[in-house]
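A.B. asks: Fold the following for me, if possible:
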Amino acid sequence: MAVSTDVIGRALPVSTVDVERGRLAFFATAIGETDPVYSDLAAARAAGHPDLPVPPTFLFGLEMAGADPFALFTELGIDLRRVLHGEQSFTYHAVAHAGETLTVAPCIADVYSKKGGALEFIVKETSISRSDGTVVAELRNTIVIQNPAQNTEVPR
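C.D. replies: Here you go, the predicted model:
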């Protein structure tokens, strides 16, 4: 099933997330971060932070905190077994810290296909901001959907 370009520009549900110190420290440990500034409050404060700073790639997981992070796929009839994470990029504007509430606002920026529709791409852009509206970061995520039945290329 082809993803319609009609979804380009569609705002997805906005969510708010409380950034918890324990979750940040767990994430830092899980990714192998050894800098204590990400897991030890005293080290973070000694480095000039008011609390534990958010590790850079932590922001990607915030979208999963929404009520139904896979609702778009269900709505579009996309089989999750055919979905791949294609690419991720981050543009940072400010450091977020434990104790802050962040707003996660995703939207669909682009939809396109390749290989005769065998591969479809959904590009999602997400703005993450503080409760005062200050943008912390902008994320760009490319999702790949495999549609093997659409592959019309002749194998070599």
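A.B. asks: Only C-alpha atoms from now on, for both contacts and neighbour counts.
C.D. replies: Fine.
A.B. asks: quick one: secondary structure of A43?
C.D. replies: helix (DSSP: H, G, I helix; E, B strand; the rest coil).
A.B. asks: neighbours of it, just the number please.
C.D. replies: 16 (other Cα atoms under 10 Å).
A.B. asks: Okay, it and A30: tell me how far apart.
C.D. replies: If you measure A43 against A30 using Cα to Cα, to the nearest Å, the figure is 19 Å.
A.B. asks: And A71, by the same measure?
C.D. replies: Distance, A71 to A30, by Cα to Cα: 27 Å.
A.B. asks: Between these two, point out the one with more neighbours.
C.D. replies: Between A71 and A30, A71 has the larger neighbour count (other Cα under 10 Å), namely 13 against 9.
A.B. asks: Tally up the residues packed near the nearest residue to F90 once chain neighbours are set aside, please.
C.D. replies: Spatial nearest neighbour of F90, chain neighbours left out: L139 (4.7 Å); criterion: Cα to Cα, 6 or more residues apart in numbering. L139: 18 surrounding residues under other Cα under 10 Å.
A.B. asks: For G22, see how far away L139 is.
C.D. replies: L139 is 23 Å from G22, by Cα to Cα.
A.B. asks: and if you look at S129?
C.D. replies: For S129 relative to G22 (Cα to Cα), the value is 21 Å.
A.B. asks: Mind checking which of these two has more residues around it?
C.D. replies: More neighbours surround S129 than the other of S129 and G22, with 21 against 12 (other Cα under 10 Å).
A.B. asks: to compare against the first, here's another:
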Amino acid sequence: MGIVLSFGPIQAQEHSGSHEHGASGNNEHRRDKGEAREGEEEKAELSKTAVYDVTKKGLRLYLAYNVTTNAFEGYLENMGTKAIKKARVEVHLDNGIELGPTPSHNLSPKQKLPVNLKASRKPFKLWSAHAEQGSNEHAHTHG
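C.D. replies: Take a look at the predicted model:
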């Protein structure tokens, strides 16, 4: 499992259930029904051809699905004048799979960080995304 700590593309794990290691070796996490965290997008509603370009709390997330690479590609950018701590990205698919979160990064003002989240092998039609910042609510421990 490689985590990019430089300012190159962010890679993240596909999460789709209980903590287990699938045949691919990826860490997977399936969220229990009704388990939601404050500020999260609940409903996958964007088509595969849609572009997500939203700025919230000074953090701009630009993502689009690339069918050729089967990945969500884009960037996370600090649009403000103050540093943003522990910024990360998640994508939720309508097949129940959560991609990410990406590793947390501190972003300086106007800093832009590439994002690349490999999509699920399980088919999906709709997706949603969001950026988070601050305390790392998603800390998963995998052996």
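A.B. asks: Quantify their similarity with the TM-score.
C.D. replies: Remark: TM-score between the superposed chains equals 0.28 [TM-score structural alignment, normalised by the length of structure 2]; 79 aligned residues with a Cα RMSD of 5.4 Å.
A.B. asks: what about the residue nearest to F90 of structure 1, which helix or strand?
C.D. replies: If you go by DSSP states H and E, L139 of structure 1 is part of strand 135-146.
A.B. asks: Which elements pack onto that strand?
C.D. replies: The contact analysis (3 or more Cα pairs under 8 Å, 6 or more residues apart in numbering; DSSP states H and E) places strand 135-146 of structure 1 against strand 83-92, strand 119-130.
A.B. asks: just checking, Q146 of structure 1 touches F121?
C.D. replies: No - when contacts are counted by Cα atoms under 8 Å, Q146 of structure 1 is not listed as touching F121 (9.0 Å).
A.B. asks: highest average neighbour count across the helices and strands packed on strand 135-146 of structure 1?
C.D. replies: strand 119-130 (a mean of 21; mean count of other Cα atoms under 10 Å).
A.B. asks: helices and strands around that one, which ones?
C.D. replies: Where contact means 3+ Cα pairs under 8 Å, 6+ apart, strand 119-130 of structure 1 is packed against strand 101-114, strand 135-146.
A.B. asks: Show me what the first one packs onto, helices and strands only.
C.D. replies: This points to strand 101-114 of structure 1. Helices and strands touching strand 101-114 of structure 1, by 3+ Cα pairs under 8 Å, 6+ apart, are strand 15-18, strand 119-130.
A.B. asks: List just the one of the ones you listed that sits closest to P106 of structure 1.
C.D. replies: Across these, P106 of structure 1 has its closest neighbour in strand 119-130 (4.0 Å, Cα to Cα).
A.B. asks: any residues touching that closest one, and which ones?
C.D. replies: 2-3, 100-114, 135-148 (Cα atoms under 8 Å, 6 or more residues apart in numbering).
A.B. asks: what angle do it and strand 101-114 make?
C.D. replies: Counting by axes from the mean of the first three to the mean of the last three Cα atoms, to 10 degrees, strand 119-130 of structure 1 points 160 degrees away from the direction of strand 101-114.
A.B. asks: Can you check what angle separates strand 119-130 of structure 1 from strand 135-146?
C.D. replies: 160 degrees.
A.B. asks: which of the residues in the helix or strand hosting A25 of structure 1 are buried?
C.D. replies: Here A25 of structure 1, judged by DSSP H and E, is contained in helix 21-30. Buried residues in helix 21-30 of structure 1, counting neighbours by 16 or more other Cα atoms under 10 Å, are found at R21, L24, A25, F27, A28.
A.B. asks: ok, of the residues you listed, which one's closest to H85 of structure 1?
C.D. replies: Distance to H85 of structure 1 across these (Cα to Cα) is lowest for F27, with 19.6 Å.
A.B. asks: ok so, going back, make TSV from the buried residues of helix 21-30 of structure 1 and add distance to V83 of structure 1 to it.
C.D. replies: Formatted as TSV, the buried residues of helix 21-30 of structure 1 follow (distance: Cα to Cα, whole Å):
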residue	distance to V83 of structure 1
R21	31
L24	27
A25	29
F27	24
A28	27
